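>>> after the sequence you'll find the predicted model.
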Amino acid sequence: MKRVAVFASGNGSNFESIVHASKLEENYEIVLLFSDQPEAYALQRAHNLGIHSVSLSPSHYPDKTAYEADVLALLIRNRVDSIVLAGYMRLIGPTILKHFEKQIINIHPSLLPDFPGLNAIEQSLEAGVTETGVTIHYVDEGIDTGPVILQEKVSIDPQDTHGTLKEKIQQVEHRLYPQVLKQLYRKDEVVAETSIN
């Protein structure tokens, strides 16, 4: 069974949907919730769900290399095989990327390569486009530049606000992320060799 860590920086609603779905799966389990924000509500969700959680603040470290060395040690201690980013607002650096090559997955609230980085929902509204969406992709050294696993479109209505569009996108995320993980973590499959069309 693949041992999965979820990284989150904020509310953790995607994390919770992933945990609930994982309880029905035989091929993977969520063994750790990691956050870079000690006040993140995702940590409370982990407590409520009975998932081991740890928070390490980057501000307590001299540089990113030292910070990621401790995060990596945490992952190794917990025998983590794969990482799922769910609202983790920090770029993964080479220390973790090298150890978990092609084993880190992210979800992003746009149809990449459109609107990468922060504030993707605001970017799509400001651009005046009629659709955006959700992208699940592998993580590389860039900002939302890794190979795409799956995308789903979300329409933008003229009356949509940031709040209504965010709600529509999150509904898709909460359904799509567990679906993709179920397929990626089928028994004995290597994530790096898996493609969902």
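That came through, no problem. Residues are numbered from 1 along each chain as shown.
>>> from now on I want contacts and neighbour counts done on CA atoms only, so please keep to that.
Fine.
>>> just checking, next helix/strand downstream of the helix or strand hosting residue 68?
Residue 68 is part of helix 64-77, with elements assigned from DSSP states H and E. Scanning forward in sequence from helix 64-77 by DSSP H and E, the next helix or strand is strand 82-85.
>>> so which elements touch that following strand?
For strand 82-85, the packing partners by 3 or more CA pairs under 8 Å, 6 or more residues apart in numbering; DSSP states H and E come out as strand 2-7, strand 104-108.
>>> what residues of the helix holding residue 68 count as buried?
Neighbour counts over helix 64-77 (16 or more other CA atoms under 10 Å) mark 67, 68, 71, 72, 75 as buried.
>>> in TSV, list those residues along with distance to residue 92.
Listed next are the buried residues of helix 64-77 as TSV, based on distance: CA to CA, whole Å:
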residue	distance to residue 92
67	11
68	8
71	11
72	11
75	14
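>>> re the thing from before, quick one: distance of the helix holding residue 68 to the chain centre.
18 Å (CA atoms, centre = their mean, to the nearest Å).
>>> again, but for stretch 128-144
On CA atoms, centre = their mean, the centre of stretch 128-144 falls 12 Å from that of its chain.
>>> contacting residues around that stretch?
With contacts defined as CA atoms under 8 Å, 6 or more residues apart in numbering, stretch 128-144 is touched by 91-94, 97, 102-113, 116-117, 124, 145-157, 169, 172-173, 177.
>>> the structure to be compared is supplied as follows:
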Amino acid sequence: MSHRLVVLISGSGTNLQAIIDACQAGQLDAETVLVLSNRPDVGGLDRAHQAGIDTVTLDHRQFDSREAFDQAMIDAIDPYRPDTVVLAGFMRILSPLFVRHYAGRLLNIHPSLLPRHRGLHTHQRALEDGDTEHGCSIHFVTEELDGGPLIAQAPIAVTANDTAQTLSNRVQQCEHQLYPLVLQWRAQQRLSLTDEGVLLDGKPLPKQGYQHL
């Protein structure tokens, strides 16, 4: 039975497209069964429609609280029986209610080498701090914002000519390679979150995660 993915988006869905492409190319033994967006009329929904994937739009502005919105997401997601819930540019802070419900099944990709530059505007902050290295990170989601156990990172060198936009472009290319790879580990039942930390093939990963060079 194919590994079932639910992907959460808020925008253009380039990481969603990378996942769709990897599945179609046979590089990812999984099926995206639902794409959920908290914003209507975003490009990621068009990508899902073109691939024949079910979509749900839940406008967070229509809910009285974060918990009410997250419960509505749970109610929409659970009928699809996801093995992994994938945050792919989902621009909402999740409540403990949601995080606990999908504990061990909830992954996020972040455009920095965590624990550096949690939150927003990571590329500009990397430049302002004079970082010589930047990149992206994939981690299991916990109640700590961008603070869950690391699974994998893809570092890139920061050059003297880099701008926030050039960094963004190069980091995004890394994201499109790294997310399908990590999700394939999940599909192959090689990757899990345990009391011992993140395990790959039954062995603990280093604290900084797998380094994809």
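Right, received. Where do you want to start? Keep in mind the model is a prediction, meaning the values are calculated, not measured.
>>> write the ChimeraX selection for whichever of the contacts of stretch 128-144 of structure 1 are buried.
Command for ChimeraX that selects the buried part of the contacts of stretch 128-144 of structure 1, burial taken from 16+ other CA under 10 Å:
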select :92,97,102,103,104,105,106,107,108,109,110,111,112,116,117,124,146,148,149,150,151,152,154,156,169,172,173,177
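>>> all helices of structure 2, in order?
With DSSP state H as the criterion, structure 2 has helices at 14-24, 43-50, 66-77, 96-101, 122-128, 164-187.
>>> neighbours of residue 23 of structure 1, just the number please.
When neighbours are counted by other CA atoms under 10 Å, residue 23 of structure 1 registers 11.
>>> wait, it touches residue 17, no?
No: using CA atoms under 8 Å, residue 23 of structure 1 makes no contact with residue 17, being 10.4 Å away.
>>> now the spatially most central residue of structure 2: how far from residue 59 of structure 2?
Geometric centre of structure 2, nearest residue: residue 108, 3.0 Å, by CA atoms, centre = their mean. Per CA to CA, to the nearest Å, residue 108 of structure 2 is found 20 Å from residue 59 of structure 2.
>>> likewise for residue 14 of structure 2?
Residue 14 of structure 2 sits 20 Å away from residue 59 of structure 2, going by CA to CA.
>>> which one's more surrounded, these two?
residue 14 (19 against 12).
>>> contact partners for that one?
Contacts of residue 14 of structure 2 (CA under 8 Å, 6+ apart): 44, 176.
>>> distance of it relative to residue 104 of structure 2?
The gap separating residue 14 of structure 2 from residue 104 of structure 2 is 24 Å, by CA to CA.
>>> got it, and residue 165 of structure 2?
With CA to CA as the criterion, residue 165 of structure 2 and residue 104 of structure 2 are 33 Å apart.
>>> just residue 176 of structure 2 next, same as before
22 Å.
>>> again, but for residue 145 of structure 2
On the measure of CA to CA, residue 145 of structure 2 and residue 104 of structure 2 end up 16 Å apart.
>>> how about residue 57 of structure 2?
For residue 57 of structure 2, the distance to residue 104 of structure 2 - CA to CA - is 24 Å.
>>> with distance to residue 190 of structure 1 as new columns, can the helices and strands packed on strand 82-85 of structure 1 be given to me in CSV?
Converted to CSV, these look like this (distance: least, CA to CA, whole Å):
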stretch, distance to residue 190 of structure 1
strand 2-7, 10
strand 104-108, 12
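>>> residue 30 of structure 1: which of those strands is closest?
Comparison of these against residue 30 of structure 1 by CA to CA identifies strand 2-7 as nearest, at 4.8 Å.
>>> the closest one relative to strand 104-108, how many degrees between them?
Per axes from the mean of the first three to the mean of the last three CA atoms, to 10 degrees, the angle that strand 2-7 of structure 1 makes with strand 104-108 is 40 degrees.
>>> what is strand 2-7 of structure 1 packed up against?
Strand 2-7 of structure 1 packs on strand 28-35, strand 82-85, going by 3+ CA pairs under 8 Å, 6+ apart.
>>> what's the longest one aligned against in structure 2?
Using TM-score structural alignment, strand 28-35 of structure 1 lines up with residues 30-37 of structure 2.
>>> for that stretch, buried residues please.
If you call a residue buried by 16+ other CA under 10 Å, then stretch 30-37 of structure 2 has these buried ones: 30, 31, 32, 33, 34, 35, 36, 37.
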